[in-house]
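> Structure for this input, please:
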Amino acid sequence: MRKVLSKPILILLALTLVLGTMGFSPGNGNGNGPGNGIANGISNGNGNGNDNGNGNGNNSGQNSGDLQRISGIHGEFDHESEEELTVIVELEEPSVLQAKHKGEQQQDRGDLELQRQDVMDAASEAAPSSEFNREYDYVFSGFSVEVQQNEIRDLAAVEGVNAVYPNVTHEAEILESTEIGAHEISPNMMDSAPHIGANDAWEELGYTGDGVTVAVIDTGADYTHPDLQHAFGDYKGWDFVDNNDDPQETPADDPRGDATNHGSHVAGTVAANGEIKGVAPDATLLAYRVLGPGGSGATDDVIAGIERAVEDGADVMNLSLGNTSNDPDFATSIALDNAMADGVVAVASNGNSGPADWTVGSPGTSRDAISVGATELPYMTYDSSMSTPSGYDYSTANVMGHPGEEALMALNEGEFEFEYVGLGAPSDFDGVDMEGKIALIERGEYAFVEKAENAKEAGAVGAVIFNNEPGEQPDVPGMAVPTIKLSQDDGSVMLQELESGNNTVSFDLAESGMMGETVADFSSRGPVTDTWMIKPDVSAPGVNIVSTVPTHNPDDPYGYAAMQGTSMSAPHVAGAAALLVQANPNWDTQEVKGALMNTAETLYDENGDRYPHNTQGAGSIRVVEAITTETLMAPGSYSFGTFEKENGKQVERQHFEIENLSDERKRFDMDVELFDGEDHIKVMTSNNLNVNPGSTQKVNMNVQVDASGLEGGYYEGLITLTHDDEIVEIPTILFVQDPYEVFPIEDLLDFGNFELNNGIFDVTLGFNYDIDYVDFVIYDSSLAAGALIHGVDDQAEGEHQYQIDANDILPLLPIVLPSDSYNFVVFVGKDGAEEGWVLGEFELD
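Sure, this is the predicted structure:
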């Protein structure tokens, strides 16, 4: 921690006069390593000041009871650096919606503005480099500010500040994209909207999203596209990148970065109505451009977009964007929770960092918003073999993708010449006669779809892509030419064949069966840290999704593209939510979410095994079933939290609610199934499962876990509710021991106290976790400025004793930090988050 000085040159001159030739060097404690000294030029090196009667102090200060908390700092910062960056500051004073939904007195925005300004004024004094950007008061209470990293702790210590978050980059969640000519598209977004039942909702039930407003918080949207312009009125939304009322996509000639089309693709999936149809073709759209050139943006604009969408009256909002922060209390997640509480159905992509667990990122980590994973639609599988003149068996040959079965099966019709074209870039085909041939391509640098598209443009009738490393390559439906994938070793053999003059290849392809809907490997998995919630909540198609895009070509401006990513799956759910809102206008957001979860279709992998909850959520959404359901269970999934081995048989009491939407009394049978660990886990529920028509019944549940007999990790199960042929399944999860190296930010420090005697701080601290670092800082009485005096790394869970010799530091305090009294503060950091606590006050003699 570096000392904050409003006039550092004058202070240094004063110290030179007092201390003569005392050495000056910055302290080393920055949260990443131990250090002694007061920063900005004050060290504990050569100052005398040893006389206990001259500033060292024999006074004692201690606090072994409740400690005063300094706001939590999320993210990793270099507390010595003068580099400026933007952070998001959350205030203790609740936002308008937070106050409303906590049952507190409704916030007056004028009063809240005055209180926020008071905090900002104090922040300017504590952190003089502060330059304020955006202010928030509706879904989030706070502001964004550019500040030097070495002033962030002082900013966090300002009275009224609750937390500080990094202004991280959010990216459009997309992996692959290929443009499709208008002659190649078909209505109903090819297969994805009909697959989830959207067309049945239009045709059989009459729900098309009419009268429902969906906010697309993204890269903007091409509201002039013929398939989209019906959905936009005079007011089209807002551009937070350029701060105007024209939320158009980034154009091709923007000097700041690449053109975008992502938001238009998302908007089309929600509400296109032209050559293709989105899930809710008659919905109204509002676009909020929070991601700029290249498809990236920052947290402060995303929060602003959420806030504006809620105030503009959106019924549903879609956020096909994310970051890698698996944090349920990240600023964007908090904003979405408040939006949901106010009646706006918030839908967020789960992320594209799968298939490992714990890869979900904010805002997909929101407690209440609907987080969406990506699936691949059912497809035909093939038995594949290929041969070259040597007769070598290419055992790893498999179909990667194709534009249609007819083109694929045409490869069975004889021998084809093949040519090696490197990585498959357009320049790799220059001067190569590919007409009617097979392109042999190495994996790497370019997307698979681009390689296939380039091969098609060069005249190839097929492609073979071999791996550039050991392992399996993914399947990529919708390739421009029939494409076979090979291992790295088999690709090397094929290159050797070519060098030997054996430049022909034959294929033998045959249908082997239909693969059902499967979860895409790239789809991020839960659970969420701290809350241990199952995420995603549901899944939806996200592979090879065709929708609207701008071409950025003035001669042919409107196009279509096939993209994949959880960005493509989320708007399927946002569109479905619009249909549910139209069909059930009296439902609240949790009923909409519950209906989508309760009626989702369970997914199974290629081996017929049920996907884990944290892979698929409740399953793949089915629109008609969600609209017409007669029973709702909330919440739609349940985490029973953590159970510690040392606690023996630990019991947690939980409950959920059954809502009977029908006009008849229902009696439900309930079963609880555990997939593993059932010998040590017992679930006891209430027997009263009779629910009157139009009523809600609370169901109590006790979960007893003997964690001593279980391995650490998480255990999944199902609560199944049955009435006649009606079946509702609720995914459940519980954890044995802390399953991941994370922690509640407010729970780092168990206890702390100190005494100051003869210039020595005797400190006792108790940690609830292994800690990355501990920094001790002296602040003035108002916590307006502080100076690091000692820091240590890697402290184990449990009690620790520290003796900090401050005899060389205390005499300097009246000069550097003029104050009547001082606060002794400890900062404790772990895994990119930090908490500060005031251990107590002391005075100098």
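> going forward, measure contacts between C-alpha atoms and count neighbours the same way
Fine.
> for the helix or strand hosting Pro814, which positions count as buried?
Taking DSSP states H and E as the criterion, Pro814 maps to helix 813-816. By 16 or more other CA atoms under 10 Å, the buried positions in helix 813-816 come out as 813, 816.
> Just checking the distance from it to the centre of its chain.
45 Å (CA atoms, centre = their mean, to the nearest Å).
> Which other helices and strands does it contact?
In terms of contacts (3 or more CA pairs under 8 Å, 6 or more residues apart in numbering; DSSP states H and E), helix 813-816 is packed against helix 8-19.
> Now do the buried residues in the helix it packs on.
So for helix 8-19, counting by 16+ other CA under 10 Å, buried means 12, 15.
> And the next helix or strand past it?
Past helix 8-19, the next helix or strand by DSSP H and E is strand 35-36.
> How far off centre is that next one?
Taking mean C-alpha positions (CA atoms, centre = their mean), strand 35-36 and its chain are 36 Å apart.
> ok, residues contacting the helix or strand following it?
For strand 35-36, the following helix or strand on the C-terminal side (DSSP H and E) is strand 68-74. Contact with strand 68-74 is made by 153, 156-157, 161-166, 745-746, 832-839, as judged by CA atoms under 8 Å, 6 or more residues apart in numbering.
> Show me what the helix or strand following strand 68-74 is packed up against.
Helices and strands here follow DSSP H and E; after strand 68-74, the next one along the chain is strand 84-91. In terms of contacts (3+ CA pairs under 8 Å, 6+ apart), strand 84-91 is packed against strand 142-148, strand 161-166.
> Return the set of buried residues in strand 84-91.
84, 86-91.
> separation between the closest residue to Leu321 other than its chain neighbours and Val651?
Excluding the flanking residues, the one nearest Leu321 by CA to CA, 6 or more residues apart in numbering is Ala172, at 4.6 Å. Using CA to CA, to the nearest Å, Ala172 is found at 42 Å from Val651.
> Second input sequence below; structure requested for side-by-side comparison:
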Amino acid sequence: MTATTASAEPADEPPAHPVAGAEASGLEKNQVKDAQGIVTVFVELDLPTTRDVAGSVGPQARGLSNAAGAIEKAADDVVHSVSDATELYTAVNSVAGVAVAVDSAELDALAARDDVVSIKPIVPKERTSNAGSNAFTGATDAWESAGATGEGQTIAVIDTGVDFGHASFNEDNTWGAYPETYAGNQAYFTDEVSWPQGKVIGGYDFVGRDYTGGYTASPAAPDANPMDEADQICEGIPANIQRGSGHGSHVAGTAAGWGVNADGTTYTGGYEGVDESVFTGLEVGPGSAPDADIVALKIFGCAGSTAYAGAALDWLADPANEIAQSVTVVNMSIGSTFATVDDPENAMINALVDAGKIVVVSSGNSGDTTDVGGSPGNSNSSLTVANSVGNTFELEGALVYTGSTDGEGTVYAGQYSIAYTFPDGVPVGPQEIVTLTPGDLAYNSGCTAYSAQDAARVAGKTVALAAGATTPRSPVDPRLAPAMPLLPGPTGSCSRDSTRSSRLACPATHGSPRSSSPDRARPSCSTTSRARASSPSRTPPPGSRTTTPWV
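As a prediction, the model looks like this:
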């Protein structure tokens, strides 16, 4: 599969002149050199892209086709030069190269090729969380004071797709009601779409429904329909693989949805000079740029992770694709934690920014885990956005008593924790304080297994971890040290965070905003979401590097 568009080749058009490619010296193998088994990598080729050619001859059909054809031929040679290689996609517009799944034993043979510039690992991307409000982010102020509602802008959403029949995107839905099941309704998700559909002016599905990023053996099956797939459409996919749950529609709605009235119809009341109470009273609030258009690029199946972010980025770099060229902003609420800056998608993002597009990427949205960043948010030219807890949420805190619970306790602010499962809809109430057997720092921090007596004391309780008094980032409060309840981490392991703070607070309250999907069968495209979510247990695919979904 390539991301270029087919076009005619006028006989009188001169062939493209050669354009200098990247230097092939200094081959990079980086993290893949010690890999074992099947690995997914991007093999960069020493060839000019269609974008390079367009810079010298303009967007002429023959010149672009010649460049794309040369890359496709070289990519085909790469794939067939080694045994058991599976091609994922070929990039011809942003960076010349081919994404392949191949046995790591074959990497040396690929690296020895004269036309190969680099071989870089493709880190599986996950969906990231999405929450907040236009008032909290200041979008309503921008509407009012500057009239900046997104008019004239086009936002490409690279995600799980977009439900372009939803009232937040389409006032006059002609695509039909969203199905309750996939069986018997496949055409709804695969038939070619006549664009525009409301404010969604184009799109593409690079993977199909069954692709899971390696959690199952189902390969990508691209089609021209980027319809988002709600959880009920995932029938037949193993239940332990995390669902997309309408993530792309939610992101698109947050970016540019019109909003939905309480009766399920499209909000048409305007955005400038409107009291904020009007928006908070909607079933689905408007996006930050409600007058912008949307392009839906679907790189996830209905469950799992993806290796196809690069395919979507390359699609956007096609100089002959009018829809791609109309895009001014690219949104990627996806990523992977602890990835390196030489992720191949980062070079593609840099190419898009060089072409004048703004690429907005989530930046390590892994809840309250510190020092987590990932790709493609760590690309040099992307505009990265860290997640934040909106002012409509209540933060947890710890009410700590020193010595006795008879006096007044002190409340210490906390964060939502990736290590604590909140009861749905039930605030966390007062917790019993327990004192463990005195021990060394490792024992009191939960880095070594507790005695049977102490393990029984903390069982079923919400507790915090102690930390060393020498920690420079957060001095120990002497009032807390003698009486702080403790929580062991997983047996035999110790989180880096256990030495980062002197008071990791126990959750005390939990705010959860209302659900804002007007149609439970459809993917949600609200500008608010739950304060947290639990991730189902999953088994990562063999030979791949995966991350916990950001929630």
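> Ala172 and Val651 of the first structure: which has the busier surroundings?
Between Ala172 of the first structure and Val651, Ala172 has the larger neighbour count (other CA atoms under 10 Å), namely 26 against 16.
> And that one, what's its match in the second structure?
Alignment note (TM-score structural alignment): Ala172 of the first structure maps to Arg127 of the second structure.
> In this structure its match contacts Ser245, no?
No: counting by CA atoms under 8 Å, Ser245 is not a contact partner of Arg127 of the second structure; they are 10.0 Å apart.
> burial measure for the nearest residue to Pro541 of the first structure once chain neighbours are set aside, as a count.
Sequence neighbours aside, Thr375 is the residue nearest to Pro541 of the first structure in space, at 4.6 Å (criterion: CA to CA, 6+ apart). Per other CA under 10 Å, the neighbour tally for Thr375 of the first structure reads 27.
> Tell me how far Thr375 of the first structure lies from Ala272 of the first structure.
With distances taken as CA to CA, Thr375 of the first structure is found 21 Å from Ala272 of the first structure.
> Equivalent analysis for Gly278 of the first structure, please.
5 Å.
> again, but for Gly313 of the first structure
21 Å.
> how distant is stretch 372-387 of the second structure from the center of its chain?
11 Å.
> Now do that stretch: everything it contacts.
Counting by CA under 8 Å, 6+ apart, 129-130, 335-341, 343, 345-347, 349-350, 353, 358-367 sit against stretch 372-387 of the second structure.
> from these, which would you call buried?
For the contacts of stretch 372-387 of the second structure, a burial check counting by 16+ other CA under 10 Å picks out 129-130, 335-337, 339-341, 343, 345-347, 349-350, 353, 358-367.
> Next step: these restricted to helices.
Secondary structure from DSSP state H places 345-347, 349-350, 353 of those in helices.
> list the contacts for the most centrally placed residue in the second structure?
In the second structure, the centroid-proximal residue (CA atoms, centre = their mean) is Ile334; its distance is 1.3 Å. Counting by CA under 8 Å, 6+ apart, Ile334 of the second structure makes contact with 125-128, 159, 361-362.
> Among those residues, which lie within strands?
126-127, 159, 361-362 (DSSP state E).
> Just name the closest of those to Thr149 of the second structure, please.
Taking CA to CA as the measure, Thr149 of the second structure lies nearest Val361 of those, at 20.4 Å.
> mind listing what the counterpart of the closest one in the first structure touches?
Applying TM-score structural alignment, one finds that Val361 of the second structure aligns to Ala348 in the first structure. The contact partners of Ala348 of the first structure, taken as CA under 8 Å, 6+ apart, are 318-321, 363-364, 369-372, 570.
> try it again with 10 Å
Ala348 of the first structure is in contact with 217, 317-322, 333, 336, 362-366, 369-373, 536, 566-567, 569-571, 573-574, counting by CA atoms under 10 Å, 6 or more residues apart in numbering.
> Spell out the residue ranges of the strands in the stretch 401-550 of the second structure.
410-413 (DSSP state E, counting those that start in this stretch).
> Would you mind measuring from the residue nearest to Pro541 of the first structure to Asn261 of the first structure?
Taking CA to CA, one finds Thr375 of the first structure at 22 Å from Asn261 of the first structure.
> for Gly717 of the first structure, same thing?
Counting by CA to CA, the gap from Gly717 of the first structure to Asn261 of the first structure is 41 Å.
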